[in-house]
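**Q** kindly return the folded structure for what I paste below:
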Amino acid sequence: MLLLTQVIIILLAFTSQQHEATASSIVLPINKHTDAAANVLFSTHAYFDNSQYPDPRHDTPAYFNSQYHQQSLLIDLDAPFIWHYSYPHQDGCDACPYAVTCREVPCTDLRTTFSYQDPSCPPPTNHSMYEGYFDCELCPVNIISPVTGSCSQALPTYDQFMFTTSNNGKNVLFDDLYTAYPTAASTPPWTFDPFPSNVLGVIALSTSPYALPAYLHDPVNRTVGLCLPSTTSNPGVLFLGNGPYYLNPKSDVDVRSLLSYTVLLKQPDSFGYFIGVNAIVIKNRSIVIPANATSTKINTLNHYTKLRTDVYNNVVRRFSSVTKRIPRANKLAAPFGLCFNTTVNGTNVGLKVPDIDLMLQDGKKWTVSTRNSIKQVTEDVACLAVVDGGPTSEHAIVVGTYQFEDNFLLFDLEKSRLGFSSSLLRRGTSCSNLDFTVTQ
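**A** Model (predicted):
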């Protein structure tokens, strides 16, 4: 199975009446771990009302009462809408008052303009694919699994989510919850059979008007701050809203002051995020990206950066040339094409290799340091962590999550720009340095 990286965020959904948050940001932990289904992923918890979503597989944390349970969702920067396991798939039709019917505008939107596009998906019809729901006139829509790539169907509903917040970018608040009301699709639990353990949905953070950022409202604006951890022991952080953002031990430095910015580009038929890359520079030599292929995609579903074959061959050739004094591994480790021996006289030694610079269209530079360019595969073997995307790849460059672990990325939909820090490790901090102790 293709190596995938997913990111899963915490999502709090309640049906009881709650007050609106006054804090400036939503703040959520991101946890990294390995899994047999997806190999590498980032996970955290979601909480739902047990009276609506009974499922014995979920646990309840100490600071919630027994009414709520947890659910995990994958982050997808491309998904056109949110989908997850929820109430229409219980017995009876109690969810009908909250369901989108086939006569409503969201039904048409989610089936056409803002739908998943895949030739394997059949045209949805105006009746439910589940027995017992034909009288409800529900609106089945197609969804694509980010793990298997297979197509199935889900039922759009008018949903309610709640999130923990921060008013200072340093601490997590539980007594000032933030409510959003997205139109999200409900799908049965068997949809997630190949998913990582306890993952029951996908949270869309794309530019689609049915993705979560479109439902953010004052005081939280349409800004997504993504900071992926590089270890399994401590979480990274996801911010929704314009900050401030602080990471220990430099708790007096707003991460926004460390960012450079580049324009976000729009691509037809895509809700994902793209930037313009003119060249890749390795030790003062440029690998020019063809003028018709400079649009670079940022993706949370690929663990390693994919390069179109012509670009990949040039990068590997140049990187091999500037590291010729480092002994090669006896055998390549799939899926990589350039690997090094990291054991000298029985002692493991760390590699120090030149930076890889992405030269952006507006003159900015995104630096990929050794930590994000070299993957230690075994005790003896480390590899250049890019993969061949094939000669007909739609995009010459698709930046994967390994290349932006411990980098802070700020997707500013208000100003249509991307903020990026390059490696935070060089700034004396990391994505795992936010205190997630919940305060009342």
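**Q** C-alpha only now, for contacts and for neighbours.
**A** Noted.
**Q** so what's the residue count around Thr392?
**A** 10 (other Cα atoms under 10 Å).
**Q** thought it was touching Leu307?
**A** No - the pair Thr392 / Leu307 is not scored as a contact, 10.5 Å apart, by Cα atoms under 8 Å.
**Q** okay, and Thr394 sits in which element?
**A** Slight slip there: residue 394 is Glu, not Thr. Glu394 belongs to no helix or strand when assigned by DSSP states H and E.
**Q** no wait, Thr108
**A** helix 105-111.
**Q** contacting residues around stretch 176-190?
**A** Identification of contacts with stretch 176-190 by Cα atoms under 8 Å, 6 or more residues apart in numbering yields 18-23, 26, 81-89, 106, 153-165, 200, 210-212, 215-216.
**Q** so which bits of stretch 188-206 are buried?
**A** Residues of stretch 188-206 classed as buried by neighbour count (16 or more other Cα atoms under 10 Å): 188, 191-192, 195-196, 198-206.
**Q** equivalent analysis for stretch 314-322, please.
**A** In stretch 314-322, counting by 16+ other Cα under 10 Å, buried: 314-316, 318-320.
**Q** for the residues you listed, which one is nearest Lys352?
**A** Lys352 lies nearest to Phe319 out of those, by Cα to Cα, at 12.4 Å.
**Q** could you identify the buried members of the contacts of stretch 176-190?
**A** By 16+ other Cα under 10 Å, the contacts of stretch 176-190 give 21, 23, 26, 81-89, 106, 153-165, 200, 210-212, 215-216 as buried.
**Q** next step: these restricted to helices.
**A** Pro106 (DSSP state H).
**Q** now the helices for the chain?
**A** Under DSSP H, the chain gives helices at 105-111, 309-322, 370-373.
**Q** one more sequence to fold, the one below, so I can look at both together:
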Amino acid sequence: MASLFHFLLFCSLLFLISSSITIATTSFRPKALVLPVSKDASTLQYLAQLNQRTPLVPVKLTVDLGGQFLWVDCEQGYVSSTYQPALCGSAQCLLAKATILCQDCPFGPKLGCNNHTCNVYPDNTVIGTATNDELAIDVASIQSTDGSNPGRVVSVPKLAFACGATFILDRLASDVKGMVGLRRTGVSFPSQFSAAFRFRRKFAICLSSSTRSNGVIFFGNGPYVMLPNIDVSKSLIYTPLIFNPVSTASAYQIGDPSLEYFIGVKSIKINGKSVPLNATLLSIDKKGFGGTKISSVNRYTVVETTIYKAVIKAFVKALANVTRVASVAPFGACFSSKNIRSTRVGPAVPQIDLVLQRKRMHWATFGANSMVQVSNDVVCLGFVDGGSNPRTSIVIGGHQIEDNLLQFDLAKSRLGFSSSLLFRQTTCANFNFTSNIA
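**A** Predicted structure coming up:
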């Protein structure tokens, strides 16, 4: 009964916010939206650009699968005639669960600090730092899509976001002004867009491995078509999204669950052979420790020390015919690439499988996603030691999910994944951003 009550409450709150977020062009209601995503060459962060404010300004943002909402720096250069603080008791405050953080500005009203507004925690997950700042509302625009091409631009007049401080931009890519959160909260992009345009709470992310070509995020249902006319949505494999009972955010209220994206990994195989490891680490305990989550801010896959050592040992054994060379930080297993042939899916190295809820269901990782080229003739296994007691046992990082399409169906609480698109002779850089629908 409790879960039903919370579901009905969430639906009613989404109705409230959908009535307060209106569509600019009422004669056109998009079925899906599209956002290009670039890869920064310096930080390897994934970046999106959103047009926000009045007049509209392009705002560069770091993409964070685990982020709670959109937050931007309001201390430097934020100018908009349509900026509004979110008042206590508003639909946005209720969806952000910020009602107990309702307060007045102690030093007088100003941009980012107004009386009788609710506060939230903008969180820079790259450095694990959060602040307590004002929830606000402003205009934003984004391009629609039919899944094959970009369409007309649509506006959301009242998109909720956190008005953050400049100092939490630390270690974000150059010219980035904040982070865009895709977590399953009421004020994340997936929830707000689905409420505004009344499509399903679903989004798909496809990160490019190239720093010269854009990947893509789709909001809404498929198709998700990559050149040459390949609908990736037709070949997805689905696995449940797992709830962690304890928040994994940098700042949170006691009792909050984590709304990051966890999946149920049961075991790991290398070249078809199970890696011996402590299976209890793969489950989430009552304190929120353990399990496997997917992250776009971690560059590489980070694993608990005993799992890391077991994976390294098994991988080195399976690649015994290739010369192992000195490790290159932060990696622990590096090899001479002179005797490793190239294939359609990257270097010809042992396949790594994350076995999911059934033995025959696995997320296959091939050389393009498991190996990192650190010099002309050295490649390293892209796994990093996460220490002996990390909060999460396995964090699947950006490198491992590049050129894989991941669909997060929030309504059904499931993940659809394609495995490497390279097998299908396409990549995440192959969405056609150049043609517009009339």
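**Q** TM-score for these two?
**A** The TM-score (TM-score structural alignment, normalised by the length of structure 2) is 0.80; 389 aligned residues with a Cα RMSD of 3.0 Å.
**Q** ok, which of the helices of structure 1 comes nearest Gln6 of structure 1?
**A** helix 370-373 (17.1 Å).
**Q** structure 2: matching residues for that closest one?
**A** Aligned using TM-score structural alignment, helix 370-373 of structure 1 spans residues 367-370 in structure 2.
**Q** need the contact partners of that stretch.
**A** 345-352, 381-383, 399-402.
**Q** list just the nearest of those to Pro257 of structure 2.
**A** Out of those, the member with the shortest distance to Pro257 of structure 2 (by Cα to Cα) is Ile401, at 24.7 Å.
**Q** quick check, that closest one in contact with Ser208.
**A** No - between Ile401 of structure 2 and Ser208 no contact is recorded; they are 9.1 Å apart, counting by Cα under 8 Å.
**Q** gap between the counterpart of Val141 of structure 1 in structure 2 and Pro390 of structure 2?
**A** Applying TM-score structural alignment, one finds that Val141 of structure 1 aligns to Val120 in structure 2. Distance of Val120 of structure 2 to Pro390 of structure 2, given as Cα to Cα, to the nearest Å: 26 Å.
**Q** quick one: which of the two has more around it?
**A** Shown here are Val120 of structure 2 and Pro390; by other Cα under 10 Å, Val120 has more neighbours (29 against 16).
**Q** wait, what's in contact with that one?
**A** Per Cα under 8 Å, 6+ apart, neighbours of Val120 of structure 2: 96, 98, 101, 132-135, 162.
**Q** now with 7 Å, please.
**A** Going by Cα atoms under 7 Å, 6 or more residues apart in numbering, Val120 of structure 2 touches 98, 132-135, 162.
**Q** mind giving me TSV with the residues you listed and columns for distance to Ile217 of structure 2?
**A** Output for those, formatted as TSV (distance: Cα to Cα, whole Å):
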residue	distance to Ile217 of structure 2
Ala98	28
Asn132	28
Asp133	27
Glu134	27
Leu135	24
Ala162	21
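**Q** ok, those residues in structure 1: which stay?
**A** On the basis of both residues aligned by TM-score structural alignment, their matches' Cα atoms under 7 Å, what survives of these in structure 1 is 132-134.
**Q** take those residues and keep only those in strands.
**A** 133-134 (DSSP state E).
**Q** looking at the kept ones among the contacts of Val120 of structure 2, which is nearest Asn321 of structure 2?
**A** Nearest member of the kept ones among the contacts of Val120 of structure 2 to Asn321 of structure 2, counting by Cα to Cα, is Asn132, at 54.0 Å.
**Q** quick check: closest non-adjacent residue to that closest one.
**A** Tyr121 (4.8 Å; Cα to Cα, 6 or more residues apart in numbering).
**Q** please list all residues in contact with that neighbour.
**A** 130-133, 251.
**Q** mapped onto structure 1, which of these hold?
**A** Where structure 1 agrees (both residues aligned by TM-score structural alignment, their matches' Cα under 7 Å), these reduce to 130-133.
**Q** specify which member of those residues is nearest to Arg341 of structure 2.
**A** Using Cα to Cα, the kept ones among the contacts of Tyr121 of structure 2 come closest to Arg341 of structure 2 at Ala130, 45.0 Å.
**Q** the closest one contacts Asp123, correct?
**A** Yes - in this structure Ala130 of structure 2 lies within contact range of Asp123 using Cα atoms under 7 Å: 4.1 Å.
**Q** out of these two, which sits in the busier spot?
**A** The neighbour comparison of Ala130 of structure 2 against Asp123 (other Cα under 10 Å) goes to Asp123, with 28 against 19.
**Q** any idea how far that one lies from Ala32 of structure 2?
**A** Applying Cα to Cα, the value for Asp123 of structure 2 to Ala32 of structure 2 is 27 Å.
**Q** cool, and Ala204 of structure 2?
**A** According to Cα to Cα, Ala204 of structure 2 stands 11 Å off from Ala32 of structure 2.
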